[in-house]
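Peer 1: the sequence and its predicted three-dimensional model are supplied below.
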Amino acid sequence: MENGNIAIYQSPDGQTIDVVLENDTIWLTQAQIIELFGSSKANISEHIKNIFIFNELEKNLTVRKIRTVRQEGKRKVVREIEHYNLDMIISIGYRVNSKRGTQFRIWANKILKDYLIEGYALNEKRLKEKTQQLDALKQTVRLLSNMLESNPLSSDEASGLIKVLADYTYALDVLDKYDHRTLTIEATHKKPSFVATYEEAMKAIRSLKEKFGGSSLFGNEKDESFKSSIATIYQSFGGVDLYPSVEEKAANLLYFVVKNHSFSDGNKRIAAFLFVWFLEKNGLLYRNDGTKRLADNALVALTLMIAESKPDEKDIMAQVVINLINGYN
């Protein structure tokens, strides 16, 4: 029987214990463990102590304080009490070697299985509902946008609202694809009007330092990795570019300069600057109406996100950048 995140365990001999279900495991207080195994406080405390001494379990993973509410007379008292998870309960159970311990483990594993299956089913239902809502929103905005094109509204405010909704729908779509790892490279420009060279890039970096100042170490190369970054975005195999579009080259240039730490100081600033410089030289920094394809705060967020990302996330990081500067923007 379940009541919120509480399950009630009843042993074959009639013993009843309220068990906390949280973070996909079962939690009991020391007093409950003593009651469960029919043991003493000294005995259970000694077992717990030895489990940690011999590094059988990690304390921060198996012990946590859980807020409990108890009725004491006419008032409710809230306390934080240490609880131990199923791993600890099982380890203690093997040491006391009691029949009750075996019975509890069988029950606990069944309850956990049911709990996880039910939770998975609930999450699947919520995800399906969320996806349906997102699809409905996107479809609604598309219809509104089409209506705006065929029959413009007289109100500038209404027109602006629909435009904002349409823009955010694309952003939601990108986030949804990111979550499901289904981002693809679309609406990119295949023919660059500018080819970046190591010499031109270094000249641009020196101009950045002169314009905004910086330490004597700003833009100082530590090794040959920056030269390699420039060469890599133009790398080809069998006559086919590894990064065939301008957007792919720009995204990977941003990634390589951030991650390679080629300079003694200013790596993230240099990476963001070269990204903007590369797009501007190729005529892709601005939309036809003169606005930037990528807002300044979005560029900062992307640069920091790349800096904190794991090496195996390189492709997805590049795809996110590409989707924010492609022809759909």
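Peer 2: The structure has been received and is ready for your questions.
Peer 1: C-alpha only now, for contacts and for neighbours.
Peer 2: OK.
Peer 1: please report the distance of Y9 from Q30.
Peer 2: 16 Å (C-alpha to C-alpha, to the nearest Å).
Peer 1: this is the other structure I want to compare:
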Amino acid sequence: MKNNDTEKRRKTIRNSTVDFLVFTKDAGEDSIEVRVQDGEVWLTQDGIAQLFDVDRSVVTKHLKNIFQDGELTEEATRAKFAQVADNGKTYQYNFYALPAIIAVGYRTNSSRAVQFRQWATKVLETFTKQGYVLDKERLTNGQIFDESYFDHLISEIQEIRASERRFYQKITDIYATAVDYSLDSKTTKDFFATVQNKMHYAVHGSTAAEVIMSRADHAKEHMGLTSWKNAPNGKIVKADVSVAKNYLFQDELQELNEIVAMYLDYAIRQARRHVPMTMEDWASKLDAFLQFNDAEILQDNGKVTAAIAKAFAESEFEKYRVIQDKNYQSDFDRLMAETAEAKYPE
């Protein structure tokens, strides 16, 4: 049981500190002992030396200079923790927080430290270009993604599942739970711009605009709609005819719902495993789920714009409105007809 708890703790640590431990994993350093205490990542001098592939004396020298230069304060970035040594006895060791680890990485001259600096620079450039910083408040406070974070995330996902939102809105709601979520990032703008069309295309081979263009027809029953706000007996109104989902058949709706359910199930499973998901993770997972269902992935914006489809559907509605008004029976009309029939039976 103890081994399982240790493995779970290590897995939680490696999935909680996101970017820093992504670097240690990519560098092949799975054996580095990383401590998480009070929402902060800590390493001993031996651990830092192992991380950057240098002698411990190099780390000691850099830490001394970092504190002397006033770059960081020793009080804020060093703490003593008890740890069991190889001889089985427990000793107090000095551990250093993530800001100190990063500072050493920028002062160390080794191939591993160079890799670290290249990685850190790439991360910072990505954040700058895409317009987001990874959970600013959490980084400022030195916090990690702990148990309470994932408990809250699970509750949030369950609320999304229970909501009455449209299928593609549920997908975007899950996407918005990403640890690095930003409305202004290019990844978000691209995802939001394509998610609805990708889902439609996967199910019936047309974008949302294309399905409206191909199925809206004033001469058809209910103008080709299979659902509308006041269905089945209420009137169709203009707002109903430019919603692509309203033209879908039952089997198409079921397939869409199944894909959304898979996406939500995966989100819950990742949260229970304490795996933080980024915007890129969620964007790529949508394509992965569609491919898993043997669906084709939309590669462009389709042949019809949303504006053209909306204009076409509304023009068809103007023709259909005349037919609908002529044949429509309200509750009042039906009641009067039933009353007259009862009063004057044949």
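Peer 2: In hand now; what should we look at? Because the structure is a prediction, the values reported are computed rather than measured.
Peer 1: need the TM-score between these chains.
Peer 2: Remark: TM-score between the superposed chains equals 0.31 [TM-score structural alignment, normalised by the length of structure 1]; 123 aligned residues with a C-alpha RMSD of 4.0 Å.
Peer 1: for Y9 of structure 1, pull up the helix or strand it's in.
Peer 2: Y9 of structure 1 is located in strand 6-10, with elements delineated by DSSP states H and E.
Peer 1: ok, which stretches of the stretch 1-150 of structure 1 are strands?
Peer 2: With DSSP state E, counting those that start in this stretch as the criterion, the stretch 1-150 of structure 1 has strands at 2-3, 6-10, 16-22, 25-29, 63-72, 75-85.
Peer 1: which of those strands is buried the deepest?
Peer 2: Among the strands of the stretch 1-150 of structure 1, strand 25-29 has the highest mean neighbour count (mean count of other C-alpha atoms under 10 Å), at a mean of 23.
Peer 1: helices and strands around it, which ones?
Peer 2: Counting contacts by 3 or more C-alpha pairs under 8 Å, 6 or more residues apart in numbering; DSSP states H and E, strand 25-29 of structure 1 is packed against strand 16-22, strand 75-85, helix 86-96, helix 99-150.
Peer 1: most packed of those?
Peer 2: It is helix 86-96: most buried of these by mean count of other C-alpha under 10 Å, with a mean of 18.
Peer 1: check which residues of the stretch of helix or strand S148 of structure 2 belongs to are buried.
Peer 2: Per DSSP H and E: S148 of structure 2 is located in helix 147-162. Residues F150, L153, I154, I157, I160, R161 are the ones in helix 147-162 of structure 2 that count as buried (16 or more other C-alpha atoms under 10 Å).
Peer 1: quick one: contacts for the fifth one?
Peer 2: Contacts were defined as C-alpha atoms under 8 Å, 6 or more residues apart in numbering; by that measure I160 of structure 2 touches K170, D173, I174.
Peer 1: and the next helix or strand past the one helix or strand A307 of structure 2 maps to?
Peer 2: Using DSSP H and E, A307 of structure 2 sits within helix 306-327. Later in the chain than helix 306-327 of structure 2, the nearest helix or strand by DSSP H and E is helix 331-343.
Peer 1: show residues contacting that next one.
Peer 2: By C-alpha under 8 Å, 6+ apart, no residue outside helix 331-343 of structure 2 reaches it.
Peer 1: do stretch 141-153 of structure 1 as well
Peer 2: By C-alpha under 8 Å, 6+ apart, the list of residues contacting stretch 141-153 of structure 1 reads S159, I162, K163, L165, A166, T169.
Peer 1: now do 10 Å
Peer 2: 135-140, 158-159, 162-169 (C-alpha atoms under 10 Å, 6 or more residues apart in numbering).
Peer 1: closest one of those residues to L302 of structure 1?
Peer 2: Y168 (17.4 Å; C-alpha to C-alpha).
Peer 1: hang on, the closest one in a strand?
Peer 2: No: if the criterion is DSSP: H, G, I helix; E, B strand; the rest coil, then Y168 of structure 1 is helix and not within a strand.
Peer 1: the helices in the stretch 151-300 of structure 1, which residues?
Peer 2: Applying DSSP state H, counting those that start in this stretch to the stretch 151-300 of structure 1 gives helices spanning 156-179, 198-212, 225-232, 246-260, 267-281, 296-308.
Peer 1: in the helix holding A307 of structure 2, what's buried?
Peer 2: 306, 309-310, 312-317, 320-321, 323-324.
Peer 1: residues near Y168 of structure 1, how many?
Peer 2: For Y168 of structure 1, the count of nearby residues is 14 (other C-alpha atoms under 10 Å).
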